[in-house]
Each structure stands twice: as C-alpha cells, then as structure tokens.
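S.K.: sharing a model prediction with you, sequence too.
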Amino acid sequence: MGRMYDLIVLEPMSSEVGLRTAEHVYEFLRKDIRWAVAGRDIAEMGECVEGLKNMEGVEGRSMPAIEVCASTKEDMQALVRKTKVIINMLDVGDGRGEMVVEACAGNGTHYLDPASDIHWLGGMIRKYHDVAKENKSIILSHVGVESTPQDLLAFCAVQELKNKLNLATKEVVCAINDYSYPPPSPSPSRPSSLRSTSSTSTTSTAPLKSPRHPPLNPWFLSHTQGRTCTASSLTNRLNIRRELTL
C-alpha cells in the first residue's frame, strides 16, 4: 500500500531553519509533490501554510496538508507511516528526537535532521542502525551547516587526491576564518508570518531526554582514529586547534 505523502516537515515553526526548509520545499521541489507540515500546534501549522501561500513569485505549487502530532510514541508511529521521508526540525536533545528516529527506523521511513550533537548521534547509531538497515530506512542526521560542509569538503578532497594523483590522504583540515549566522532581516519578499520564530508551547508532559554519551573520544564516530594534537601552543582553552600554516 502506498503512503499518503512523499514528505513531511515536522515542526517547521520551531526555528528559522525550519521555516526556511518549508519555504525551500514549497519553492524548489517538484510541483506535484505530496507533502505536509506536522506539529503539536495546529494554529502554528496553519500560519506556516498561510505564509507559503503569500510567497511572491511562486505559483502553481502543491500546498502542504496539515498533520497534528502530539508528543507520544503512538502518534509519532502513526505519523511516520504516512510518509516516505520526514525532515525533523525538533530539538533532538529533548527526547522527541529519538522518538522520531525510532519510529522511522522501525517503519522504513527515511529521516533527515539538521542536528549538531554528535554524541546524541552516536547513541542513535548504536541503538537503531540494525533496525533501520533491516527495514531499509535511510537515517541522515546532521544535515546542517555545522556538519555537512566539512563532511563534503573532506570527501571531495580525498577523492581528488586519490583519482588525480593516486595518493592516500593523511589528514584533512577544515579551517573557518569567519563565522556569522544572524537571523535574516525581514524583507518584502518574505511573508510576515514566516519572519519570526515562534515557539511551541504545550501543557503535556515532555518525554525523558535521550541518553547522552561523554565526549571521551573525539573519533568515536569514525572508523579510523585521527591524529591527536598534543602541543599546547597549538590549542586554546576550548581545545580548538590552530594551524599555523593556514
């Protein structure tokens, strides 16, 4: 039996990134995509849809349906069974993030999130990798600016050295000279309902937090162990390494 939706964006009103994700799906994915926005607050989901309707220069696109989903395992299981792919915009550290991963892994639903907590991710891999593999569910976490550019740069650099020079890669250093990510200023082209971040409030009891894992080994997600920089002159108090050659 086919699924009702191709894609669900979960809690798009929880952050600026969530709002931009909904806008991107609406503007750039294929026109006939079957999709929905889902969350605990139906009013916020309605606000999201109205904002999409008011976007300038975007016509003939498929509007999302609205799904109401409470923070229970039963509701989450029912939600993920309706879609092929879910983009989770929740804060993964509050317990609901694991709930979504568990539901997707068990029901063969593909999963994405923009999280930035590798210790949480390590726990999810240990707990749900085999289940997801058995049900042919693809779990892609950390698809965000804090993780994805570095991963793609490292992969491309290794492939370039191997294919063009037949050399193995000893180390890849990704350097950041300047980093700034302020909220965008409101503009006439940006719907007023999508300009501000709105918080989800509920009187329901929050689930228990996901298990966290102490960052004892910075390479615990890697199949190989990287080089540890021991020279104190090259690291600051936050253990951030300085490369004097860059």
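M.R.: Great, that's in hand.

S.K.: from here on, contacts and neighbour counts on C-alpha atoms
M.R.: OK.

S.K.: show me the helices in this structure, by range?
M.R.: Secondary structure of the chain by DSSP state H: the helices cover 16-28, 42-53, 73-80, 96-107, 118-134, 148-160.

S.K.: what's the closest of those helices to residue 212?
M.R.: Among these, helix 118-134 comes nearest to residue 212, with 5.6 Å by Cα to Cα.

S.K.: please work out which of the helices of the chain is packed deepest.
M.R.: helix 96-107 (a mean of 23; mean count of other Cα atoms under 10 Å).

S.K.: other SSEs contacting that helix?
M.R.: Counting contacts by 3 or more Cα pairs under 8 Å, 6 or more residues apart in numbering; DSSP states H and E, helix 96-107 is packed against helix 73-80, strand 110-112, helix 118-134.

S.K.: what packs against the second one?
M.R.: This points to strand 110-112. Counting contacts by 3+ Cα pairs under 8 Å, 6+ apart, strand 110-112 is packed against strand 83-88, helix 96-107, strand 139-140.

S.K.: before we move on, back to that, include distance to residue 224 when you put the helices of the chain into CSV, please.
M.R.: Listed next are those as CSV, based on distance: least, Cα to Cα, whole Å:
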stretch, distance to residue 224
helix 16-28, 32
helix 42-53, 43
helix 73-80, 34
helix 96-107, 26
helix 118-134, 15
helix 148-160, 14
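
S.K.: out of the ones you listed, which gets nearest to residue 87?
M.R.: Nearest to residue 87, of all these, is helix 16-28, at 8.8 Å by Cα to Cα.

S.K.: who touches the closest one?
M.R.: Helix 16-28 is contacted by residues 9, 11-13, 37, 48, 52, 58, 61-63, 89, 183, 194, 196-197 when judged by Cα atoms under 8 Å, 6 or more residues apart in numbering.

S.K.: ok, back up a step: which of the helices of the chain sits closest to residue 240?
M.R.: Of all those, helix 148-160 comes closest under Cα to Cα, at 15.6 Å.

S.K.: what lies in contact with the closest one?
M.R.: The contact list for helix 148-160 (Cα under 8 Å, 6+ apart) reads 142, 168-169, 172, 174.

S.K.: from residue 155, how far out is residue 136?
M.R.: As judged by Cα to Cα, to the nearest Å, residue 136 and residue 155 stand 24 Å apart.

S.K.: will you turn the helices and strands packed on strand 110-112 into CSV that also has distance to residue 69?
M.R.: Listed next are the helices and strands packed on strand 110-112 as CSV, based on distance: least, Cα to Cα, whole Å:
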stretch, distance to residue 69
strand 83-88, 13
helix 96-107, 11
strand 139-140, 21
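
S.K.: below is structure B, check it against A:
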Amino acid sequence: MPTYDVLVPGVLGATGFTGRLACEYLANRGGEKVNWAMAGRSLDKLEKIRKELPESAKDTPLVKVDVKNPADLEEAAKSCKVIINYAGTPYSDKALPVVEACVNNGSCYIDITGEVNFVKSSADRYDEKAKEKKSLVVHCCGFDSIPSDIGAFLAATEMKKRHNMGCARIRTVIGDQSGDFSGGTLESGAYMMDNPNMENADAMKKPYGLDPPGGQAGPDTTDFGGIRALGYDQDAESWAMPFVMVEL
C-alpha cells in the first residue's frame, strides 16, 4: 500500500527551481486531500526548502532519493502513487531509471521534459510494461505543452457546451509574458547539442517521431497558417512567430 499520493518524488528534485515551485503549489493547494512528500539527494537541502514553504508544509515528509541509486528509486516508486520528476535535467541522462522504477511497481510518472528523444526512448522501452501494470507515464507536462493542450481542451469543451459542436481548428496565441529559461532548460538544451548521436536523436527531426510503429509518417506542413518565421497573424491581429517547440 503506497505511503504517499504524490512523491516531489512524490516531487523528485524538490530542491531545484521548478521542483520548489511544485512544492509551493502543493503546500498552498494540496491541503489535506493530497498526502505528499518532498524528495531529493540531500535531506539538509530539503529541510531548508521546507522551512521556506508555507506553514501548511511544516510536517511534509522528506525522503532521500538519488536518481542514480536503483535501490532508492525502487523504494520511492513503491512508496507512492505518483512520482513527479523534476530531477531529470537533462532527462536523457537521468530519467529513464525513474520511469522504469515507476512502471515496474505500478506507480504513475509525470515530468516536464521537452526532450523528444527521451520521450521516444521511454515509450520504446516501457510502453508495453506500463499497459500491463496500469502505470500512466505522462511526459512534457510543462510550458511546452500545458498551455496549448489545456487551452485546446477548455476551448473545445466550451464550444460543445455553448454551441453543441466541435472545433475544426484551435490556435493558441501567447502574448506578453514574464520569466526566463530555468537553469535546467538551458542544461537540457546544451546536453542535446553536445550529444548529437544520443539514443533516438533523430526523433527530434521528425514531425511524427513519437508516433507508434505503423503510425503516420512522411513530410508535414506547418500548423501556423503558412507562417514559418515572423509574420502577421490575422486571427491575433498582430505580428507573431511559431513557438520554438512547435515543430516537435
């Protein structure tokens, strides 16, 4: 029986930039409904972060987990229903053992990777076992995907509710925003550039690189109204350009 609902493993990588944000969110929003724990390599660092969180997190359990230690990962995966992995950057180098531990133990796995080659490797290795174990493995739950995916879902749901019809096409336009690249994002990008021959590197060059065997293949056309670079968008009534990850 799992000890925790969420391990942040239940947030893995809790002392990193994004892991800390996840802990703050769970502390503010999780309440008594979510039994979660903070995880990372250093209990001292975890304790320091916990002291900086809202009062509601003062008794949140701390779990020592080193992603390079198989025994730690096995114990972590057994102890929770879901591991949210923020300790992957670069995921291509660190995260496959975390996915494997979750799948082997029937736990679910979530991360914020944008590394397409890693997602391909994860699917190739663990898809069948995940189905057998009923383990959900959900990659790319970050800025690369969430605004567009959730936005499209909400738009389609509202269209159905208001007009009883579906959407032929949904476009997401992002305006002014604040923030910057995190260190993990920059590290992942540098790793991919320094390792052009890593496993499944060619998946990043194929529009359907993540499709299962027998899925769609071949050349693709842009989803951005014919605009490949900077151009004027009629719908947004402003100048725009494709999101940097759109081809992936």
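M.R.: Ah, there it is. The shown structure was predicted, so the numbers you read here are calculated from the model rather than taken from an experiment.

S.K.: which of the contacts of helix 16-28 of the first structure count as buried?
M.R.: Listed as buried from the contacts of helix 16-28 of the first structure are 9, 11-13, 37, 48, 52, 61-63, 89, 194, 196-197; burial here means 16 or more other Cα atoms under 10 Å.

S.K.: in strands, which of those appear?
M.R.: 9, 37 (DSSP state E).

S.K.: can you list the buried ones among the contacts of helix 16-28 of the first structure in TSV and add distance to residue 107 of the first structure?
M.R.: TSV is the format used below for those (distance: Cα to Cα, whole Å):
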residue	distance to residue 107 of the first structure
9	17
11	20
12	22
13	25
37	19
48	27
52	30
61	29
62	26
63	26
89	19
194	32
196	34
197	31
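
S.K.: of the buried ones among the contacts of helix 16-28 of the first structure, which is the nearest to residue 224 of the first structure?
M.R.: Comparing these against residue 224 of the first structure with Cα to Cα places residue 89 closest, at 30.6 Å.

S.K.: map residue 61 of the second structure onto the first structure.
M.R.: Here residue 61 of the second structure is matched to residue 64 in the first structure, going by TM-score structural alignment.

S.K.: quick one: that match and residue 223 of the first structure, what's the gap?
M.R.: From residue 64 of the first structure to residue 223 of the first structure the distance is 40 Å (Cα to Cα).

S.K.: these two: who's more crowded?
M.R.: Higher neighbour count among residue 64 of the first structure and residue 223: residue 64, with 24 against 7, using other Cα atoms under 10 Å.

S.K.: which ones are touching the more buried one?
M.R.: By Cα under 8 Å, 6+ apart, the contact list for residue 64 of the first structure reads 34-37, 49.

S.K.: and in the second structure, which of the residues you listed remain?
M.R.: Among these, the ones whose aligned partners also touch in the second structure (both residues aligned by TM-score structural alignment, their matches' Cα atoms under 8 Å) are 35-37.

S.K.: can I get these in TSV including distance to residue 97 of the first structure?
M.R.: Formatted as TSV, those follow (distance: Cα to Cα, whole Å):
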residue	distance to residue 97 of the first structure
35	20
36	19
37	17
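
S.K.: so what corresponds to residue 125 of the first structure in the second structure?
M.R.: By TM-score structural alignment, residue 125 of the first structure lines up with residue 123.

S.K.: oops, could you answer that again for residue 11 of the first structure instead?
M.R.: Using TM-score structural alignment as the criterion, residue 11 of the first structure maps onto residue 13 of the second structure.

S.K.: correct me, but residue 144 of the second structure touches residue 115?
M.R.: No. When contacts are counted by Cα atoms under 8 Å, residue 144 of the second structure is not listed as touching residue 115 (10.3 Å).

S.K.: out of these two, which sits in the more crowded spot?
M.R.: A side-by-side neighbour count of residue 144 of the second structure and residue 115, using other Cα under 10 Å, places residue 115 first with 22 against 17.

S.K.: hang on, isn't the more buried one packed against residue 95?
M.R.: No. Residue 115 of the second structure is beyond contact range of residue 95, at 10.9 Å (criterion: Cα under 8 Å).

S.K.: ok, the spatially closest residue to residue 92 of the second structure that is not a sequence neighbour to residue 134 of the second structure distance?
M.R.: Spatial nearest neighbour of residue 92 of the second structure, excluding adjacent residues (Cα to Cα, 6 or more residues apart in numbering): residue 118 at 5.0 Å. The spacing between residue 118 of the second structure and residue 134 of the second structure, counted by Cα to Cα, is 21 Å.

S.K.: same thing with residue 70 of the second structure?
M.R.: 21 Å.

S.K.: what sits against residue 80 of the first structure?
M.R.: Contacts for residue 80 of the first structure were tallied using Cα under 8 Å, 6+ apart; they are 86, 100, 103-104, 107, 109.

S.K.: and these, which two are the farthest apart?
M.R.: Between any two of the contacts of residue 80 of the first structure, the greatest separation by Cα to Cα is 11.8 Å, found for 86 and 107.

S.K.: so who does the residue nearest in space to the middle of the second structure touch?
M.R.: Among the residues of the second structure, the one closest to the centroid is residue 112, at 2.1 Å (Cα atoms, centre = their mean). By Cα under 8 Å, 6+ apart, the contact list for residue 112 of the second structure reads 85-86, 139-143.

S.K.: got a ChimeraX select line for the buried ones in the residues you listed?
M.R.: Burial among the contacts of residue 112 of the second structure is assessed by 16+ other Cα under 10 Å; the matching ChimeraX selection reads:
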select :85,86,139,140,141
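
S.K.: closest to residue 206 of the second structure among the contacts of residue 112 of the second structure?
M.R.: Within the contacts of residue 112 of the second structure, the smallest distance to residue 206 of the second structure is 17.1 Å, found for residue 140 (Cα to Cα).

S.K.: just give me the match in the first structure for the closest one.
M.R.: That one, residue 140 of the second structure, aligns with residue 142 by TM-score structural alignment.

S.K.: and for residue 95 of the second structure?
M.R.: Using TM-score structural alignment as the criterion, residue 95 of the second structure maps onto residue 97 of the first structure.

S.K.: which residues touch that match?
M.R.: Counting by Cα under 8 Å, 6+ apart, residue 97 of the first structure has contacts 88, 90-91, 210.
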